[in-house]
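J.: What would the 3D arrangement of this be:
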Amino acid sequence: MRNFLPFRTRPVRSALLSAGAVAACASLAVGCGVVPGTTGGSGDAPITVMTWAPEKTAATNKPGMPAMAKAYARWVNAQGGINGHKLRVLTCNDHNDTVGAAKCARRAVDEGVVAVVGSYSQHGRSSLSPLENAGIPYIGGYGVTDDEFTSPTSYPVNGGQFALLAGLGEQLADACGPVVLVRPDSLVGDTMPVLLDAGLGTEDHSAVTDQLAAEDATEYTTASQKALEQATSDPSRTGCVLPSLGDRTATFMDSFRRVREDYPEVRTGAVLGSVDQSLIDATGGASGPFEGAYVTGWYPEESDERWDTMNDVISEHAFGDNRIDAADPGVQTTWVAYTVLKAVVEKLGDGEVSAETVRKALDDGLEVSTGGLTPTLRWRFEDLIAAGDFPRLVNANVTFQVVRDGRLVAARNDFESVLETLENAD
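T.: Coordinates of the predicted model:
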């Protein structure tokens, strides 16, 4: 049964025309009325960057991302910096609103940062427009808005929420009967059912039931009951309930756990960011509602040895900062994004490190290895996958995971490409 709301998007054609105009502007030595940041020339001048994310809000919070950025800076600076340049990291709280996002971006311009790195914001237009005008690259955003995949100064390191939802649909297509997506009533939430449905459609699955819920509720009893009723509507097949409420996913699952015994068996699923190992542990582990759940992520599971260096940095340079959870995909994205920044600065050698030179190095085909955490990344024009509404996409790979005996483990050993699903998404 389809209970489907209209998908509100910005027209792609106008977005690309606007992006093209900004690209032409940003390609000049001096941006459109604003001089791009230059904080590290030849010699040992420090390099200033910024990382922003929402903290202490009523909805989704990502405090671990700026905390990881600070730990990364302490790590590289303890080794003498990057090519002799000390790394100076500014952080900003965007407060999950357009005003806060714009303030963070304007501060980045005023401070003359060479890049904004490993950040999260649900307000892409407010945060990216000032960066575009100043020609400042946005490296490794979380991928929660379409602007991150259309802005000419954005350099995404993953496929964003779009790839996760398409991948989750593929993962669930042959495992679920009725599928119920519980998601927020927001512009970001509006993209979710379309992409999930596209993934489910790869196996001729019926459409997802789209159920709205408050992003800042304190309990979800009614929403849980409604989701269970929809998921168990076909007694011949086991349904699936997919909560995607950011920080409130834990609150939803607490209500869900209390009422699910009154209904037939259902499976659960989620994308990383809505669920991680700490949430699985907090909701009962192997005896909790996530046992057997299907989960889609961008990167290898947290126990994979490819995370060893990051885990060492957290252990040695985060000084017990409990905001940093190594299993959080936001923290992981910040790590990958700073890996890209480090590769760019090393490539520039003794040359000037500025917003313009960083952007030029990325545009000219710098290849960045992330140690297997992603495929090799490169952002030349010919490397852009340009799937559907995502012209800046370069990495459409995801990982399939599952909860077994209370642990989040790999369901498949390799990355899975969801490029075809993204191309087919309407």
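J.: When you work out contacts or count neighbours from here on, use the C-alpha atoms and nothing else.
T.: OK.
J.: can I assume Leu408 sits in a strand?
T.: Yes. Remark: Leu408 belongs to a strand, assigned using DSSP: H, G, I helix; E, B strand; the rest coil.
J.: these two touch, right, it and Glu301?
T.: Yes. At 7.2 Å, Leu408 counts as touching Glu301 under the criterion of Cα atoms under 8 Å.
J.: So for these two, which residues contact both of them?
T.: Here Leu408 and Glu301 have Gln401 as joint contacts, going by Cα atoms under 8 Å, 6 or more residues apart in numbering.
J.: Show residues contacting stretch 308-321.
T.: Ala67, Met68, Lys70, Ala71, Tyr72, Arg74, Trp75, Ile324, Ala326, Trp335.
J.: So which bits of it are buried?
T.: With burial defined by 16 or more other Cα atoms under 10 Å, the residues of stretch 308-321 counted as buried are Met310, Asn311, Val313, Ile314, His317, Ala318.
J.: Following up with a second sequence; could you model it the same way so I can compare the two?
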Amino acid sequence: MTGSRFRSSPLSRHRSRPFRAGVITTGALAAMTLAAGCGVVPGISAADDPITVMTWAPEETKATNKPGMPAFARAYASWVNSEGGINGRKLNVLTCNERNDSVAAARCARTAVKENAVAVVGSYSQHADAFMPALEGAGIPYIGGYGITTDEFTSPLSYPVNGGQPALLAGLGRALADSCGPVTLIRPDTIAGDQLPPLLNSGLSAGGHEPTADQRAEEEATEYEGQSKQALETSTTDPEAPGCVVPALGDRTGTFMDSFRRARADYPDVRTATVMGSVDQTTINTSGGSSSPYEGSYVTGWYPASSDALWDPMKDVIKKEAFGDNRIDPADTGVQTTWIAYTVLKQVLESLGDGEVSSSSVTRTLNKGLKVETGGLTPTLRWQFQDKLAAVGFPRLVNANVTLQKVKDGRLVAGSEGFIDVTDTLHKADVV
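T.: Predicted coordinates:
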């Protein structure tokens, strides 16, 4: 199923810290000092110089790959520049292959510093512990990360546009509480994976449902036959209420579903549910469309369904600047997040007018409470240092809205109207 959040986007094996309230690091303090106007500020340039930003994501790896994010960032820059740039200045987008590797992620961050990037925008990495210190030390804001690490919701230099995995799982639990018997969560046996059960349970509990059966699995397994059979048996313990199986294995969710399809023959009433990032329209198509094991599944996401007309402006950019580029799928949540992140960047830069454009001025503008509109794809975005979810370890999480989608006749369609706000549900999650 779908939600920015949790990964069903792939989860970090070692690097992501548990979900808890963060502390302000030396780098973060330095970043705030720079934002206040002290020290050497990267990104300052003459009024007619290009504005440099960076987008990174893993490409050509054996695990999670998000090539559409940097590809779309380049297409966006081409489109903006063809329209006259931003305040008359060209946008220079640098891209970096993060490789799902902490060393490569840190290298990308150092490159952003070296090239005087004013922001890192619309990027994906599981290794925030590796790249965030470099960005914090240089005062470079991280705008619109994919939402898969704790740091994205704790660092004062992070400006997330979605609620990450916390919002997705809380929203999914709330939806399943009213429609499923026993719920079984299949998640990676990792430190980050340990944070998923309480998030799903927060939603289940809000709906008066029993906690999920927590079933661990190897993150990079090549088959999940044993786990599939165990999950099906656990989900059928109540004969009057068929259960639901929730695979949250990121890119390995498809591998799990291959095994699940074969094992499911004797358990036809058990349904699946997941979060966006673990499944999208392409996944459903390749797994059989209307006959896929996802048929009837609930999927929580951060944004409206890709068929919604609200995405037309993004699709127009793709059509104009990247027609035929198979890396860029408008239904991919990574591409969608990059579009929203660059929408934020554009409004920040436009608000600066003819003034200084630097990492410091971008950060200062965001911290002053600039309200950013995303054309209805999210609620109005506005970041403050302490927000509603600071008490449970998510001080930078400002968008706790999710959408509920459903797989019907092989297509992802809206499962309910509008957004579901899971702020109160997350307040009760035992994740600190």
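J.: can I get the buried residues of stretch 308-321 of the first structure in JSON lines with distance to His95 of the first structure and secondary structure?
T.: Below are those laid out as JSON lines (distance: Cα to Cα, whole Å; DSSP: H, G, I helix; E, B strand; the rest coil):
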{"residue": "Met310", "distance to His95 of the first structure": "27", "secondary structure": "helix"}
{"residue": "Asn311", "distance to His95 of the first structure": "28", "secondary structure": "helix"}
{"residue": "Val313", "distance to His95 of the first structure": "27", "secondary structure": "helix"}
{"residue": "Ile314", "distance to His95 of the first structure": "25", "secondary structure": "helix"}
{"residue": "His317", "distance to His95 of the first structure": "26", "secondary structure": "helix"}
{"residue": "Ala318", "distance to His95 of the first structure": "23", "secondary structure": "coil"}
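J.: want to throw the residues you listed into CSV with distance to Ser18 of the first structure?
T.: Formatted as CSV, those follow (distance: Cα to Cα, whole Å):
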residue, distance to Ser18 of the first structure
Met310, 38
Asn311, 40
Val313, 40
Ile314, 40
His317, 42
Ala318, 40
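J.: quick check, nearest of the residues you listed to Gly371 of the first structure?
T.: Nearest to Gly371 of the first structure out of those is Met310 (Cα to Cα; 11.0 Å).
J.: What lines up with the closest one in the second structure?
T.: Alignment note (TM-score structural alignment): Met310 of the first structure maps to Met314 of the second structure.
J.: distance of that match from Trp339 of the second structure?
T.: Using Cα to Cα, to the nearest Å, we find Met314 of the second structure at a distance of 7 Å from Trp339 of the second structure.
J.: cool, Thr184 of the second structure as well?
T.: 34 Å.
J.: Nearest to Thr98 of the first structure among the buried residues of stretch 308-321 of the first structure?
T.: The nearest one, if we look at these relative to Thr98 of the first structure and count by Cα to Cα, is Ala318, at 29.8 Å.
J.: OK, contacts around Thr150 of the first structure?
T.: Ala15, Leu16, Ala19, Asp389, Phe390, Pro391, Arg392.
J.: Which residue, other than its chain neighbours, is closest to the equivalent of the first one over in the second structure?
T.: Think Ala15 of the first structure. Alignment note (TM-score structural alignment): Ala15 of the first structure maps to Val23 of the second structure. Once flanking residues are discounted, Val23 of the second structure sits nearest to Thr154: 8.0 Å by Cα to Cα, 6 or more residues apart in numbering.
J.: just Ser121 of the first structure next, same as before
T.: Closest to Ser121 of the first structure by Cα to Cα, 6+ apart is Ala53, at 6.0 Å.
J.: Please list all residues in contact with the equivalent of the one you found over in the second structure.
T.: Aligned counterpart of Ala53 of the first structure in the second structure: Ala57 (TM-score structural alignment). Listed by Cα under 8 Å, 6+ apart, the contact partners of Ala57 of the second structure are 65-67, 69-70, 96-100, 123-125.
J.: change it to 6 Å
T.: Lys66, Asn97, Glu98, Ser123, Tyr124 (Cα atoms under 6 Å, 6 or more residues apart in numbering).
J.: Closest one of the residues you listed to Gly84 of the second structure?
T.: Nearest to Gly84 of the second structure among the contacts of Ala57 of the second structure, counting by Cα to Cα, is Ser123 at 24.6 Å.
J.: Looking at the first structure, name the residue matched to that closest one.
T.: Matched to the first structure by TM-score structural alignment, Ser123 of the second structure sits across from Ser119.
J.: Please give me every residue in contact with its match.
T.: Taking Cα under 6 Å, 6+ apart, we find Ser119 of the first structure in contact with Thr51, Trp52, Ala53, Gly141.
J.: Give me the buried stretch members for the helix of greatest length in the second structure, please.
T.: If you go by DSSP state H, the second structure has its longest helix at helix 333-352. Buried residues in helix 333-352 of the second structure, counted by 16+ other Cα under 10 Å: 333-349.
J.: so the following helix or strand past that helix corresponds to what in the first structure?
T.: Following helix 333-352 of the second structure in sequence order, the next helix or strand is helix 359-367 (DSSP states H and E). Counting by TM-score structural alignment, helix 359-367 of the second structure pairs with residues 355-363 of the first structure.
J.: All the strands of the second structure, in order from the start?
T.: If DSSP state E is used as the criterion, the strands of the second structure fall at 51-57, 91-97, 120-121, 142-143, 158-159, 183-188, 213-217, 244-247, 271-275, 298-301, 401-408, 411-414, 420-421.
J.: tell me the most buried of the ones you listed?
T.: Each of these was given a mean neighbour count from mean count of other Cα atoms under 10 Å, and the largest, a mean of 32, is that of strand 298-301.
J.: related to what we said a few turns ago, let's have the contacts of Thr150 of the first structure in JSON lines, adding distance to Glu367 of the first structure.
T.: JSON lines is the format used below for the contacts of Thr150 of the first structure (distance: Cα to Cα, whole Å):
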{"residue": "Ala15", "distance to Glu367 of the first structure": "27"}
{"residue": "Leu16", "distance to Glu367 of the first structure": "25"}
{"residue": "Ala19", "distance to Glu367 of the first structure": "24"}
{"residue": "Asp389", "distance to Glu367 of the first structure": "24"}
{"residue": "Phe390", "distance to Glu367 of the first structure": "21"}
{"residue": "Pro391", "distance to Glu367 of the first structure": "19"}
{"residue": "Arg392", "distance to Glu367 of the first structure": "16"}
